[in-house]
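>>> Okay, predicted coordinates and the sequence, questions at the end:
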Amino acid sequence: MDFESISSSCVSASTKDSKTVSLWHWSWTVLSEAATQAFFGDAIFKVAPSALDDFWTFNLEAWKIHSKYPRFAAPKAFNALERSIQAFVDYLRLPKQQRPGACWLVEQLERGMEELGISEPTQCGAMLFSLQNLINTNAYRQCFWCMTYLLHDQALLEQIKKETQPAWDGHTVDMTYLLNNCPLLASFYEEMLRENNEPVGIRLVADLVTIGGKELQPGRKLLMPYKQLHMDQTVFGTNVNSFDARRFLNDKSLERSTSWRPFGGAKTHCPGRFLARREVYMFLALAIFRFDVKLVPRRGESVPRFPCADTSIPAGGLLPPKQGNDVFVEIKRRNP
């Protein structure tokens, strides 16, 4: 994550020492490239140069498939899904010695499929794509919202910089320090999830039960949107409709509350939550210490405006900004 590596796909203007970029696309490019390479190595990009473009399309359109749209009503989603699965089919067809750099989890997943006798190419490709979907769906959205809040609140940005400064050695970041010695950063991260995450829990009704006057039949699936819990004034305070970076710092019991479900719970408690936090912390630290970043207005506007989250779609996770509500930033090289 350096100045030269900023993808041209997210740059709208540039000079020798500065680039104006879409924060939404920059977050996606940095997170998806890093995570995909870390898990699968470089081979996936060699067999499928457009793998990230296809997954980007799928990521934005996937809710239509989950909502049972027919193919004719969601062609982008279905086509991107098929191309993404095919990318991993082609990846698995390469001899293993031509796929160096795959992480332990990918190797174990492949070995497990072999031991179970799962050899049909499309099925194996779909299994690896499900992992790709897991690691790349939400983290870049978290980075987008975190940077947006910080850039729109300079006082908070300076406080976060001061708290995290000891973790920066001029080149890289001490993740252990960020995780264990930055309570404001942790509270800020949790509050970002409370404001912009719409997780959904799914349970199978085992026995006939009545809840809230509604009789639930065995075998039915119950969807539980957790966002309402996160807006409960009796738990999170009367200012639930406002972003408060210190909310979880001022009341440390909130993280243990049964009303706090940013990553689901029980068997569906997201296992990627630990990785996501580290990805976001790393992105934020590198962004604020390697570069000078400032907001710039959208085209046709005179001042930067805070984006609105798109609550019109059943995201089931981190919300995207509404169309036309991207954030643009000017990134400058920081002098040593």
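Nice, thanks for sending it over.

>>> For the rest of this, base every contact and every neighbour count on C-alpha atoms.
Noted.

>>> quick one, what contacts the nearest residue to W260 once chain neighbours are set aside?
Nearest residue to W260 in three dimensions, chain neighbours excluded: H230, at 6.3 Å (C-alpha to C-alpha, 6 or more residues apart in numbering). When contacts are counted by C-alpha atoms under 8 Å, 6 or more residues apart in numbering, H230 touches 194, 236, 259-261.

>>> The stretch 1-150 of the chain: strands as residue ranges?
11-14, 18-22 (DSSP state E, counting those that start in this stretch).

>>> other SSEs contacting the longest one?
Which is strand 18-22. strand 11-14, strand 328-333 (3 or more C-alpha pairs under 8 Å, 6 or more residues apart in numbering; DSSP states H and E).

>>> looking at those strands, which is closest to T176?
The minimum distance between T176 and those falls on strand 328-333, with 26.3 Å, by C-alpha to C-alpha.

>>> can you give me the angle that closest one makes with strand 18-22?
150 degrees (axes from the mean of the first three to the mean of the last three C-alpha atoms, to 10 degrees).

>>> measure the residue nearest to D90 when sequence neighbours are not counted to E114 for me?
Leaving aside its chain neighbours, D90 sits nearest to V47 (6.4 Å; criterion: C-alpha to C-alpha, 6+ apart). For V47, the distance to E114 equals 22 Å [C-alpha to C-alpha, to the nearest Å].

>>> Kindly report the same for G212.
In terms of C-alpha to C-alpha, G212 sits 47 Å off from E114.

>>> putting a second one here so we can go through both:
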Amino acid sequence: MIRELLHEVPFPVTAILVLAWLLLLWRFWMFTMKPLMRPSDPKELPYWIPYVGHTLAFFRASDKLLERGLNYMNRSHEIFAVRVLGKKIYIITEPADVTAAFRDSEGLSFDGLLGRLLRNFNVKPEAFERAWHKPQPGDWCYIPNNPLNPDQLDLIHFVEAVYKKQLLPGEHEEKLSQAFLSSASKSMQFGPDGLLDNCQMNEEIRRRLSLYSLCRLVIVDAVTRSFFGNHLHNIDPDIVEHMISFNRYAWMVVFGFGTGLFETPVAKPQKALMAALKGEEAWVLKQLLPVMDLVGIDVESRAAMLLMSYWAAISNEYNVTFWILAYLLYDESLFLAVKQETEAAWRQPPPSVASPSSGGEDQDEQLDVMYLSANSPRLEAIFNETLRLRNGAGAIREVTKTCVIGGKVFQAGNSLMIPFRQLHTNEKVWGPTVNNFDPSRFLDKKSLARHPSFRPFGGGATMCAGKTLAKEEVFGFIAILLRRFDVRLAAGAPLDETASRPSKDGSPNIGRIPPFPLMNDTVPSLGINGPIDGMDVIVDITTRCPKKG
């Protein structure tokens, strides 16, 4: 009878019914029977299309996908998996499991991800092989008692060691920090020597600025000059704009969308940056370039490696700074508290010594950024709370051998991801107000800054070496801005009067200031997310300390 019924149904309909039936059987097996038969495997978040899995959702709104996974696991923070481009990605959000994952350097490797990044940044195959080659006696790149590379590291790990030496607290990091502050201070002014004119939203209002443009332009410019001197600016005066554009679309390169038949938005700035980086660079690169020459890295691949390092140095600082300033501008009490903390860090320099952080303009004041970083509890709490809520990145590892974490078996050949936002919003750690911006949580319980559920800089052997420098750059920028200018929301009343208070009739001050900007979570996150396009914070600033003479 069924055969007769099917015979009367048109073939296309029959084919669709058969495919639908097979799909239902497959889905029942994958997400009902298989988990029952293999309880030690992390559960997969169900999907309908084999191989494709959650690929579209991951690249369109990864944060929403991960939240859906947590809800599927009843917010238990048990390990689960998503499937992207046919490959399982294990998702870990429980603090104890995260700690175990960072400790397992044998079964979980960062080198696989690093290798994929190098290829996506267009490091050529031969250069890739040479970069991972460990020098052995008799090799073309082996020098006995090598003064530059005494441990005979492969180029990849040599570069890592050099950057750690530069970025970890000490003499080298301090010089880099001072170079950043000096450049930022020179840029943070109006006129031909500054960058603020480039941030203006309305030429008729002299000092109405885009806060986001202000943070991006000044910080990217200062980082570029502190790492490369004026070299890249001399090669290409638009180097800062190229890097800002590249960073906006860098996710395309990281996830392998930067190449192909059709040119993507990241291609043009990437080409411009690569062209500038093919010359002779300054800074710690003087130590890297001779080793690159010895190993035999071609110019194109060398520029690609330098671009990776350059991009990593600027990719997060301006977004963090923007959010902190936005929070301050929308909260009078926070603004005044931070203003007081930053003011306490300004010092009189020794006689006849120009201030490295004032550009030589104001000889009577000098910013002690180390004091500021160590003695600003309110600013540090805001900094940490911003990192907690706005960090959409995640630590990624390749599973190189079968291992067990949290009672779940990870199969070799798959990947592991520790999404920081889901880790940072674990209700069991942060409480019922987990999604609210509340810096007092870090003031009331200082141990939260060291909690395993707070990992804004990663963990294990790959913890970000530049976290001290990044903090000093953000704190220094804010201190210089608040010292030099009076800042207020463009559409609101002065911050010390009514910006965050009710109006005279007792109603909320809605409408007098624009809505607080929303975070952009529409593209894969590589760190601190910026605001959604069109939701900038517009500010009016007035110079407090005009030039002398």
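Ah, there it is. This structure is a prediction, so every number in the text was calculated from the model and none was measured.

>>> hmm, back to that, alignment lookup: the residue nearest to D90 of the first structure to the second structure.
Alignment note (TM-score structural alignment): V47 of the first structure maps to I235 of the second structure.

>>> From what I see, its match and A276 are in contact.
Yes. Contact criterion C-alpha atoms under 8 Å: I235 of the second structure and A276 qualify, at 6.1 Å.

>>> Which of these two has more residues huddled nearby?
More crowded of I235 of the second structure and A276, by other C-alpha atoms under 10 Å: A276, with 19 against 13.

>>> The more buried one matches what in the first structure?
By TM-score structural alignment, A276 of the second structure lines up with A87.

>>> One more: L108 of the second structure?
In the first structure, no residue is equivalent to L108 of the second structure according to TM-score structural alignment.

>>> Leaving out sequence neighbours, find the closest residue to L108 of the second structure.
That would be V399: by C-alpha to C-alpha, 6+ apart, it lies 4.8 Å from L108 of the second structure.

>>> And the residue mapped onto that neighbour from the first structure, how close does it get to H171 of the first structure?
Alignment note (TM-score structural alignment): V399 of the second structure maps to V205 of the first structure. Noted for V205 of the first structure: a distance of 52 Å to H171 of the first structure, by C-alpha to C-alpha.

>>> who's more crowded, those two?
V205 (14 against 8).

>>> Identify the residues contacting that one.
Contacts of V205 of the first structure by C-alpha under 8 Å, 6+ apart are 216-222.

>>> those helices in the first structure, which residues are they?
23-40, 43-47, 51-66, 75-93, 104-115, 121-136, 139-151, 154-164, 175-181, 183-196, 227-230, 233-236, 247-250, 273-290 (DSSP state H).

>>> before we move on, the earlier item: could you double-check that the residue nearest to D90 of the first structure lies in contact with Y91?
Yes. Here V47 of the first structure lies in contact with Y91, judged by C-alpha under 8 Å, at a distance of 6.3 Å.

>>> quick one on the thing from earlier: just the helices and strands packed on strand 18-22 of the first structure: most buried one?
Among those, strand 328-333 has the highest mean neighbour count (mean count of other C-alpha atoms under 10 Å), at a mean of 21.

>>> If you count contacts, what does that strand end up packed against?
Here strand 328-333 of the first structure touches strand 18-22, strand 291-296, going by 3+ C-alpha pairs under 8 Å, 6+ apart.

>>> Tell me which of those strands sits nearest to E198 of the first structure.
The nearest among those, by C-alpha to C-alpha, is strand 18-22 at 23.5 Å.

>>> and the closest residue to the match of A276 of the second structure other than its chain neighbours, how many residues sit next to it?
Here the nearest residue to A87 of the first structure in space, its sequence neighbours aside, is A48; by C-alpha to C-alpha, 6+ apart that works out to 5.5 Å. Burial of A48 of the first structure is recorded as 18 neighbouring residues (other C-alpha under 10 Å).

>>> No further queries at this time; thank you.
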